[in-house]
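Q: Quick one: sequence and predicted model below, then my questions.
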Amino acid sequence: MQVLKFGGTSVANAAAINQVIDIVATAARHDTVVVVLSALGGITDALIEAGQLAEAGNEAYQDRLRHIEQRHLTAVQELIPVATRSAALSQIKQRCNELEAICDSVFALGELSARTLDRLMSFGELMSSQLVTERLRSLGIAHAWQDSRQLIRTNSRFGFAEVDFDTTNQQIHDFLAATPAPIYLVPGFIAADASGTTTTLGRGGSDYSGAIYAAALRARRLEIWTDVSGMMTADPRLVRHARPIPHISYQEAMELSHFGAKVLYPPTIQPVMHQGIPLWIKNTFAPADHGTLVEVAPPQNHDVVRGISSISNLTMLNLEGSGMIGIPGFSKRLFGALAGERVNVILITQSSSEHSISVAVGAADAARAKTAVDGEFAHEIDMRRLEPLRLETGLAIVALVGESMKNHPGISGRLFGALGHNGVNIRAIAQGSSEKNISTVIQAADVKKAINVLHEAFFEVEYKQVNVFVVGVGNVGRKLLEQLRQQQHYLLDKLQLQLRVVGLANSRQFVLDPNGLDLTTWPEELARGEAFRLDQLVEQIHALNLRNSVFVDVTASAEVAGCYAALLAKSVAVVACNKVACSSAYSTYARLKGLAREFNANFLFETNVGAGLPVIGTLNDLLRSGDVVQRIEAVLSGTLNFVFNHYDGRRPFAEVVRQAQDEGYTEPDPRLDLSGTDVARKILILAREAGVALEMTDIQNTSFLPASCLEGDVAAFYEQLAAHESHFRQLYDEATAAGKKLRFVARYAGGQAAVGLQAVGPDHDLYTLKGKDNVVLFYTNRYPEQPLVIKGAGAGADVTASGVFADMMRAARV
């Protein structure tokens, strides 16, 4: 004997019903089968709506009834041959006439009692099961149909009746003994009390009916046929890579179903769980799929966590007050007040000090719960021993479920770390004594991100998804996007990183696509984007709330740098090629570093100093390992080094500077380089990273440019360079005559920093510097005489883009 239950989507139309009959006929070749049927998909809701409209005096209930009747009549016409159709049509018409009479009475009285609503809802299962029985009859398949109201006995708690199992089991046995058949067809969801009045079994009632029949008959197994291939590791509507769970224990299934898994409802499992009857969840539309087998002792798998589930639309009830400490009975009174209002408690947590207790309930119950609890504790509230019940709305629960969690340390740590790194705040935590469940209360707005983060952490060992927003698509930005495009497959194959650029912006437009932009056609997509407004971009980044988000600033914009704080505070990592933030007021720099620590978000800016050179990273490694920086000497401008390595007096100085700009070595405004401002920013950043609170005004900048060169615009700058060619030639000639070379040097020592042009001889470490190279010399306690040297190309779009790329990888792989 086996019991097959089919849900509403499985009998939604004639084609689906024919699929059901194929499954039933196949099963009946090997065993006696009891088939439990739900109403046609959507019919129960339509019946409830019709009743509510009638109660409200709205004649639109008649339209709902006509829709219900037409759906069933259409199914009859598609399922039953014309020659034998009349009996089926007559039955449907009779049921619909009864239904109309009930609704007319509700309309006349203006009252829809729970008893009447149960009667109304029963018509869905009655009509669907009669449709299937008529189809079986037309195919000549032997079977027996029986009204479940004649078999399942309940009390008179309408809407969610409690089953009298002794009577029910006897009536089911008696019916089968008196009516031998290979197939038994019964409507789910409905039952009757001792007086024969129709009752219903509540949410998931048809599944519960299947379990009742299976338990009564000691069935070999219960199969729940639905429109998905079993229970999933997470809700597939939220997690693209959710996968079916082939085997699961009753306890795990109970936990997952309690916390929102829609395939099963908790009461369904109880009757079969008590008797150890396997429960198999199968897909009506993919019957060959394995589905999920719920059993006493499922085989071990490699996943410590079996599944992730969630419930939204929750409210947290917080009862607090010093009057609770050491006084027994508060919890009893709290739960008694909630029980009196039939408020279901989903999660409980209490502080160890006994000063507060918090429970999560459905949002729809929150107002009634507050009235009941405040009434129960009115005296204590008046005496100020307790605060009035405080409600927190807009919450959800995300739960990890798995039998094996109790044997594996560190599961909670991975959970909290994954959520914390993505800025998901945990409001409350509960873990059962069995350690099969770790439940976290979070903001409902964070549910999708939280479930994806946890699914990635516990199931998707293949790769980690990183979502990147790039602002700035000039020379460096374009090179960065090209490097990302070239490396996407490598990152996925070798590093298990699925790096997706989900946002792009320039000074005119921005475009966002949460599924990832095509890096071969991004210019066209950006051209079709929205008009750029930084506040709107930041707002939409927050609204998307994507996991593992990285914001990459490849601009020189103070406005863009100004948004870092808002991003870091939402745990969005920031990678800055832009030097403005880190070289602005020390308070701004310190605040950003503090926000990064507070919200567990990376704030990385390696390219601020040495383009692609690992200057800041090396400095941080020295400090983290306990070393102390005594002195820094550096050539930090690839532009200036290029200029002074190429200027020999044979070509005008202005021409060499323009060449540097044309080849992409200068800042967008070359005056920042030649004035020493850019180098001053870089040594300032290094000094700050070394732990010194310097301001830009503390940096001594000895300029080699005549003052007139810094007046006017860029065009005027080049005119003045040309006009002062003799000045630059003199600098060169004097250095050459002394056997030296010109270098624009940055120095830090003893808490002070300076930048300026120097002539260095062959014995100096900076003398041999070529082309556009940068060099940094760290003199530390460990490197007091022979410095730690970092040297290489310090300018150019390619190397700068590669430095940004490297920071992105650091942000992504934490």
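A: It's in.
Q: Please make it C-alpha for all contacts and neighbour counts, starting now.
A: Noted.
Q: Quick one: end-to-end distance for stretch 654-672.
A: 15 Å (Cα to Cα, to the nearest Å).
Q: Stretch 617-630 now?
A: Criterion Cα to Cα; first-to-last residue distance in stretch 617-630 is 17 Å.
Q: ok, now stretch 428-438?
A: First residue to last in stretch 428-438 (Cα to Cα) measures 11 Å.
Q: Now do the buried residues in that stretch.
A: 428-429, 431, 436-438 (16 or more other Cα atoms under 10 Å).
Q: Comparison target, given below:
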Amino acid sequence: MKVLKFGGSSVASPENISRIKNILSSYNDKIILVVSAFGGVTDELLKAGDLAADQDNSYKSTFQEIENRHLDTIKKLIPITNQSRVLSKVKSELNVLETLLEGAFFIGEITPKLSDKIVSFGELLSSYIISEFFVSEGLDCSYKDSRELIKTHKIGGKNTVNFKETNSNCSNYFKNAKAKIIVCPGFIASSANEDITTLGRGGSDYTAAIYAAAVDADILEIWTDVSGMYTANPKMVKQAKAIPHISYEEAMELSHFGAKVLYPPTIQPVLAKGISINIKNTFQPEEPGTLITKSKNEKGKTVRGISHIGNMALLSLEGPGMVGIPGISKRFFEVLSQADISVVLITQASSEHSICVGISADDVEKSVEVVNEAFAYEMERGRIKPVHPEENLAIVALVGDNMKSHQGLSGKMFSTLGKNNVNIRVIAQGASERNISCVINEKDVKKGLNALHEEFFEENIKQLNLFVMGVGNVGAKFLNQIKLQNKYLKKNLKLKLRVIGISNSRNMYFDEKGIDLNSWSDQLATGEKANKESFIKKVNEMNYRNSIFVDNTASHEIAETYSAFLSNSISVVTCNKIACSSEYGNYAHLKSLARTYNAPFLFETNVGAGLPIIDTLKNLIASGDKILKIQAVLSGSLNFVFNNFNDTTTFHDIVKQAQEEGYTEPDPKIDLSGIDVMRKILILARESGHVLEIEDIKNKPFLPKESLETNNNEDFFKSLIKYEDDFQKMFGDAKKNNSKLKYVAKFENGEASVGLEQIPKGHDFYNLEESDNIVLFYTERYPNLPMIIKGAGAGADVTASGIFADIIRIGNF
């Protein structure tokens, strides 16, 4: 004999009930079929009862919805020739329900006994309708009311199953039942004096387990809307996977810590009998689901699942008067128990100075009241502090049989949460060492679950969640590079890059599942109006693990937002030089935030586009070397200009070409004024450990004052034509000296300068071609022959690749 239970989602519609009939057709065994109320009906019954007790007439419309739903289901499932009898029976039961609700309305209250009666109609009606449908379809089926089989009695004020009487009733009835399929309502039972009682929310699972244990069933199958117990809640963790095989103890831990697919008491009746439980999916019956047995988990896996309980609060009892005083803990837990408050988690300081418990947030007000009353004497004398709860919390737990004595799991768990700025309020570990639990802020649950799942279950594939500001020339190249490289990264570097948000100056667009990089521009066009504050708010609200903000702009306003991201443990990657070349205090503050919140702040492209200049400098310093001198050509745009400018061209035409080919900023003055190079050498000086401001850098401009003071590009280019003779003279002087013009940045002895210089033959800068950059690092280890870094220093592709490289660095941290 097999016991099958179908939950509310499985019987939520006539179509779903038809699925159950198809599933049953594949069984040859005798079946006890336990069903829940139609999906959502239990909540509607409770709502109707509450409205009636509040003497709110709208309970009638709620009742009408319940009635219509059941009658409509009959009409859709059962042939017209058989409907009359079934409709009559169901209508009769609904009349009783209506009378009960009217009674609650007239007296203006609802007792626990009356509530049980009202809510029992969900399972009573669904099971009767389903059994009649099976009969009409020709199945060998009968109906049995669970109230006649499952008996309860009061223990501690609660309805508890009387297993001796229940087992006897079930054994006698099912042994002699003739039908192949016996349909029974879940959730409901009756007391010794025949009053209707219930087994608690989720009690249909419990009903099925009671039957399975009573008849020594071959297996208990729980059919629901997911394919078993998952490694984490699949609604929060998209990468969660069904667990093929799990032990009773692991399943109990997971169900206790919020795995709603299984009602926690369900396992208890079948555990002693060694009856396996299989969690199956009504909508994907071919899936194997999760098998729950006595055996330990396979392949020695440590963590089997990650679960959580939301809507939690912490209640702390603390004070100097607790130290060494026997009975304090007993009184604390006793007063909570007497108030019918369930304690989910307990932790106590070894100093005995405090006891902290986790309770449902719904019980906070009552808990504070009863505890403060119980310890009023000690509180008046200052021995114990008044209780102040902490709310908006959740418990996250790692579960697994093989976690016992396995070194490093706790450290791995807490380190993973810490890296993602998830603050841990309380830690607890069961004596069985089968779970490690911690209390965190409820807003961090999704991020915490995903981070832990990635760490323990995702084969070391790390997902980076990107928020990209600026999708112009560089930004577009960057997004295309991600699209082309994602498969390579996943296969070879175990990294997955997902772009969740993008923005330009007009629109911004977000997609939590990841923006399609084949059509991102179309999606952005449909987005909401761009707003810096809204963008920051949205990123922080999403609260994703491994989040990275990518700035591809040259905007002062965007550079000012970095602290808002770093202080929320969101890494920042930028090609925007403004932040790192701003006041030293701001630069130092951003670096400090990055360290404090473990959020990398990378800006390699600030100096040499895709060249590893800053990274090399960091490595030199980290290894104990000291920078003595830096000489560099750091402007790919200026190098392009002076490599192509000669006596057969005009300076105006070459600068225009550089702008059109993307070598210069949209405003070429930024490059030609030297400010861009000043920012770069300033950043290198600061990264070398020196405190320097932009004003400290000597700049020898080569542009006429009139050109520098123009207000727009049109006037600027006109001024270049006007001073063409001056530019030709500069070129001619260098040619006479057998030299080339290069715009050079220098740093030595704490001083920096930039300016146009004549570079003679034989110098490392002389043969620098096109837009290449070059940096010479003279250090204590390289005092005479410098370390040289050379390569393309301008262009959207190489800048995008530099940003990409910084993101890979973060992924490998």
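A: Noted; the coordinates are in hand. Owing to the predicted nature of the structure, the values given are computational and were not obtained by experimental measurement.
Q: if we can go back for a sec, tell me the two of the buried residues of stretch 428-438 of the first structure that are most distant?
A: For those, the maximum inter-member distance is 17.3 Å, found between Ala428 and Lys436 (Cα to Cα).
Q: what about the alignment partner in the second structure of Ser356 of the first structure, neighbour count?
A: Mapped onto the second structure by TM-score structural alignment, Ser356 of the first structure lines up with Ser354. Neighbours of Ser354 of the second structure under the rule other Cα atoms under 10 Å: 20.
Q: wait, what's in contact with Ser354 of the second structure?
A: By Cα atoms under 8 Å, 6 or more residues apart in numbering, the contact list for Ser354 of the second structure reads 316-319, 322, 348.
Q: Okay, and Ile308 of the first structure sits in which element?
A: Ile308 of the first structure belongs to strand 307-320 when assigned by DSSP states H and E.
Q: Please enumerate the strands of the stretch 151-300 of the second structure.
A: Listed in chain order, the strands of the stretch 151-300 of the second structure (DSSP state E, counting those that start in this stretch) span residues 151-155, 158-161, 181-185, 188-191, 196-198, 219-224, 245-247, 276-281, 290-293.
Q: The stretch 351-500 of the first structure too?
A: In the stretch 351-500 of the first structure, the strands defined using DSSP E, counting those that start in this stretch lie at 356-362, 390-401, 428-431, 437-443, 464-471, 497-505.
Q: would you list those in TSV and tack on distance to Gly417 of the first structure?
A: Shown next, in TSV, are these (distance: least, Cα to Cα, whole Å):
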stretch	distance to Gly417 of the first structure
strand 356-362	23
strand 390-401	14
strand 428-431	14
strand 437-443	13
strand 464-471	15
strand 497-505	18
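Q: Measure the mean distance from the strand holding Ile308 of the first structure to the second structure post-superposition.
A: Taking mean Cα distance after the TM-score superposition for the first structure, the mean distance separating strand 307-320 of the first structure from the aligned residues in the second structure is 1.8 Å.
Q: residues in the second structure aligned with that strand?
A: Under TM-score structural alignment, strand 307-320 of the first structure corresponds to residues 305-318 of the second structure.
Q: Please report the distance of the match of Ser356 of the first structure from Met379 of the second structure.
A: Distance, Ser354 of the second structure to Met379 of the second structure, using Cα to Cα: 14 Å.
Q: Also Gly157 of the second structure?
A: For Gly157 of the second structure, the distance to Met379 of the second structure (Cα to Cα) stands at 31 Å.
Q: between the two, who's got more neighbours?
A: With neighbours defined as other Cα under 10 Å, Gly157 of the second structure and Met379 compare such that Met379 has more, 17 against 8.
Q: what's the residue closest to the geometric middle of the first structure?
A: Nearest to the geometric centre of the first structure sits Lys449, at 1.1 Å (Cα atoms, centre = their mean).
Q: Tell me which residue of the second structure matches up with that residue.
A: By TM-score structural alignment, Lys449 of the first structure lines up with Lys447 in the second structure.
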